[in-house]
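# Give me a model of this one.
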Amino acid sequence: MKLIRYGEPGREEPGIILDDGRRLDVGGQFTDYDEGFFALGGMEALQAWVEDGCPDAEEIPPEVRLGPPVDRPSKIVCVGKNYLDHAKEFGEGIPTEPVLFMKASTCWSGPYDDVVNPPGAHKLDYEVELALVIGKTASHVPEEHALDYVAGYSVFCDYSERAFQKEMGGQWMKGKSCDTFGPMGPWLVPASAVPDPQGLRLWCKVNGELRQNGWTGDMMFGLRHLVSYISRFMTLLPGDVIATGTPAGVGMGMKPPRYLAPGDCVELGIEGLGEMRQRVVASH
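Got it, this is the predicted structure:
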């Protein structure tokens, strides 16, 4: 079972993909995959409904748009420079503790939606990341229990405008939060179906050229540590997303840098979690 949301942007309905590939609407059972769904045992109830044979479920047309697999979260917490090779290409030292920053939740986008190069942008960049979705309220969580708070995993692309991020003062959030800069999907895989989230290959291609090729096991700060660490500084709510960092190969790290431009196609994926694709378009 995988969780999907489908329909027009901002009006998505919840659905699932069964192991046999069928895509079923679950709107008759659940309103959406949001904070309330995860907080009130929605994952368990959904699994029970599937095991009961998905009574009265209707199939989702194959041509319908997929949105992000969870409703817009209360917050998107990102981890910077969490892979050693990326920290080196970033060129600002090796962190001794996790580097945290936020993306505005208005950047939320679907797995195949266009990425808009914002007005004034000229250094648009990509970062494939493993994302986890929090399943229950987490505050000061012990590291040994941290993964018990994870509902599932998905593919995330942390798009950045590097000039906004690094050349305009202040914090990174300015370069991370433009509309469409946070696509996630194509689905959410329940944590129970991912036996080793630290043993997955993740990759990214631009116009067919492999740019990033790494393993989640190369993180300097693993998932247990990240959930525990972040929960020291903020309460994580059900449905919140943590993007856990990216391996080397981003456009900024190349010599000379190779940033994205309108017309480029970005493809990315994580072993066992699915693949996404975005086309870069100019702002209107």
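
# Please make it C-alpha for all contacts and neighbour counts, starting now.
Fine.

# Residue 47 in helix, strand or coil?
Per DSSP: H, G, I helix; E, B strand; the rest coil, the local secondary structure of residue 47 is helix.

# cool, residue 154 as well?
strand.

# is it true that it touches residue 191?
No: using C-alpha atoms under 8 Å, residue 154 is not in contact with residue 191; the gap is 9.9 Å.

# Settle it for me: which of these two has more neighbours?
residue 154 (28 against 20; other C-alpha atoms under 10 Å).

# Who are the contact partners of the more buried one?
By C-alpha atoms under 8 Å, 6 or more residues apart in numbering, the contact set of residue 154 is 130, 131, 132, 184, 185, 186, 187, 188, 189, 273, 274.

# do residue 133 as well
150, 151, 152, 153, 238, 239, 240, 241, 242.

# Next: residue 65.
6, 7, 8.

# And for residue 35?
By C-alpha under 8 Å, 6+ apart, the neighbours of residue 35 are 73, 237, 238, 239, 240.

# nearest to residue 174, of these?
In terms of C-alpha to C-alpha, no member of the contacts of residue 35 lies closer to residue 174 than residue 73, at 18.7 Å.

# this one as well, want them side by side:
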Amino acid sequence: MKTARVVYAGAIHEGREENGQLILQDGRTVSEEEVQWLTPLEPQTVFALGLNYADHASELAFNAPTEPLVFLKGPNTFVGHRGQTHRPSDVTFMHYECELAVVIGKTARNVKQEDAYDYVSGYTIANDYAFRDYLENYYRPNLRVKNRDHCTPLGPWFVDAKDIPDPMNLKLRTYVNGELTQEGTTENMIFDIPQLIEYLSSFMTLSEGDIILTGTPKGTVNVACGDEVVTEIEGLGKLSNTIMGGDSE
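Predicted coordinates for the structure are as follows:
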């Protein structure tokens, strides 16, 4: 099942996707344009992977990591489907990152790879914009690169894990103003989902609602104010976002 959170008629509603339509909990059918899309869940601790696809690491002239390169993201960074992300006026290189977002469904500590999927409740799409001008170095990602307000669209749907039988074989695509600019597959991750859950849970407790953003393949290009960016993952839908000028208020 695909579920969402939206604002409609002044109230927050949960909804579901059915035959391409958005059905609210009270049974009303509304169009995508009639609602304000929220993130499909309220993120708790969010872990983001850097350079988790070898082709993307090469694209940025980095060596592929031998251990997961993980950093944290604050709740201020997330915005829903059809939301806006601001491009700072001093940035010369801002690019999207289409990522599979893995949602933890229950408390996880010292989980082994063979049991990892038992702790996954579902998946959604993240577009984790990066502001490369602010990157200090490979080992210490600058907070400004990945933690600006509304820099990470998330959604539109939360998809139950049982509806994605093989999350390690999903196609990812990004379109800028309708043009295909990025294409890859989750099977090319350096560290797959079970490895990431085992790694993270080996030194800290993962909780329900935590999210792991699993990295992006090659094909990241600079985006400009006014661009519409659509990130798509097989089985999860399409996440749309618009780039605006200036810093967010």
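
# Superposed, how do the two chains score by TM?
The TM-score (TM-score structural alignment, normalised by the length of the second structure) is 0.90; 243 aligned residues with a C-alpha RMSD of 2.0 Å.

# Of the contacts of residue 154 of the first structure, keep whichever come out buried.
Taking 16 or more other C-alpha atoms under 10 Å as the criterion, what is buried in the contacts of residue 154 of the first structure is 130, 131, 132, 184, 185, 186, 187, 188, 189, 273.

# can you tell me which two in those are farthest apart?
132 and 186 (13.4 Å).

# Please name the nearest non-neighbouring residue to residue 195 of the second structure.
residue 113 (5.8 Å; C-alpha to C-alpha, 6 or more residues apart in numbering).

# Next one: the one you found from residue 131 of the second structure, what distance?
Here residue 113 of the second structure is placed at a distance of 33 Å from residue 131 of the second structure (C-alpha to C-alpha, to the nearest Å).

# what's the answer for residue 111 of the second structure, then?
34 Å.

# who touches residue 145 of the second structure in this structure?
If you count contacts by C-alpha under 8 Å, 6+ apart, then residue 145 of the second structure has 130, 131, 132, 133, 134, 135 around it.

# Let me have those residues in CSV, adding neighbour count and secondary structure as columns.
Converted to CSV, these look like this (neighbours: other C-alpha atoms under 10 Å; DSSP: H, G, I helix; E, B strand; the rest coil):
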residue, neighbour count, secondary structure
130, 22, strand
131, 22, strand
132, 17, helix
133, 14, helix
134, 17, helix
135, 15, coil
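
# hmm, which of those are common to the first structure?
With both residues aligned by TM-score structural alignment, their matches' C-alpha atoms under 8 Å, the contacts of those that the first structure also has are 130, 131, 132, 133, 134, 135.

# Now do the helices in the second structure.
For the second structure, the helices defined by DSSP state H cover 54-59, 143-146, 193-201.

# between the ones you listed, which one is nearest to residue 39 of the second structure?
helix 143-146 (17.5 Å).

# Residue 283 of the first structure: which of the contacts of residue 133 of the first structure is nearest?
Looking across these and measuring by C-alpha to C-alpha, the closest to residue 283 of the first structure is residue 241, at 26.6 Å.

# how about the closest one, what's its match in the second structure?
In the second structure, the residue paired with residue 241 of the first structure is residue 211, using TM-score structural alignment.

# So its match versus residue 57 of the second structure, what's the distance?
From residue 211 of the second structure over to residue 57 of the second structure (counting by C-alpha to C-alpha), the distance is 22 Å.

# Looking at the two, which is more packed in?
Applying other C-alpha under 10 Å to residue 211 of the second structure and residue 57 shows that residue 211 carries more neighbours, namely 26 against 18.

# rewinding a little: the residue nearest to residue 195 of the second structure touches residue 194, doesn't it?
Yes: between residue 113 of the second structure and residue 194 there is a contact at 4.6 Å, judged by C-alpha under 8 Å.

# and residue 117 of the first structure, what is it in contact with?
So residue 117 of the first structure contacts 124, 261, 262, 280, 281, 282, 283 (C-alpha under 8 Å, 6+ apart).

# which residue in the second structure lines up with the fourth one?
Aligning on TM-score structural alignment places residue 280 of the first structure opposite residue 243 in the second structure.

# and if you look at the second one?
If you follow residue 261 of the first structure across to the second structure using TM-score structural alignment, you land on residue 224.

# Relative to residue 73 of the second structure, how far out is the nearest residue to that match once chain neighbours are set aside?
Spatially, and ignoring its direct neighbours in sequence, residue 224 of the second structure is nearest to residue 243 (6.6 Å; C-alpha to C-alpha, 6+ apart). Applying C-alpha to C-alpha, the value for residue 243 of the second structure to residue 73 of the second structure is 20 Å.

# try residue 38 of the second structure
Residue 38 of the second structure is 17 Å from residue 73 of the second structure, by C-alpha to C-alpha.

# higher neighbour count, the two?
Between residue 38 of the second structure and residue 73, counted using other C-alpha under 10 Å, the more crowded position is residue 38 (25 against 21).

# any idea how far residue 55 of the second structure is from that one?
Counting by C-alpha to C-alpha, the gap from residue 38 of the second structure to residue 55 of the second structure is 32 Å.

# and what of residue 168 of the second structure?
Taking C-alpha to C-alpha, one finds residue 168 of the second structure at 16 Å from residue 55 of the second structure.

# Between those two, tell me which one has more neighbours.
residue 55 (21 against 16).

# for that one, what are its contacts?
217, 218.

# How about residue 224 of the first structure?
With C-alpha under 8 Å, 6+ apart, residue 224 of the first structure has these contacts: 143, 144, 145, 146, 147.

# For those, which single residue is the most surrounded?
residue 147 (21 neighbours).

# ok, so what distance separates the equivalent of it over in the second structure from residue 164 of the second structure?
Using TM-score structural alignment, the equivalent of residue 147 of the first structure in the second structure is residue 117. Separation of residue 117 of the second structure from residue 164 of the second structure (C-alpha to C-alpha): 11 Å.

# so how far is residue 259 of the first structure from residue 211 of the first structure?
For residue 211 of the first structure relative to residue 259 of the first structure (C-alpha to C-alpha), the value is 12 Å.

# Oh, that last question was meant for residue 64 of the first structure, not what I typed.
31 Å.

# Would you mind telling me which of these two has the busier surroundings?
residue 259 (18 against 10).

# which residues touch the more buried one?
With C-alpha under 8 Å, 6+ apart, residue 259 of the first structure has these contacts: 122, 123, 124, 125, 251, 252.
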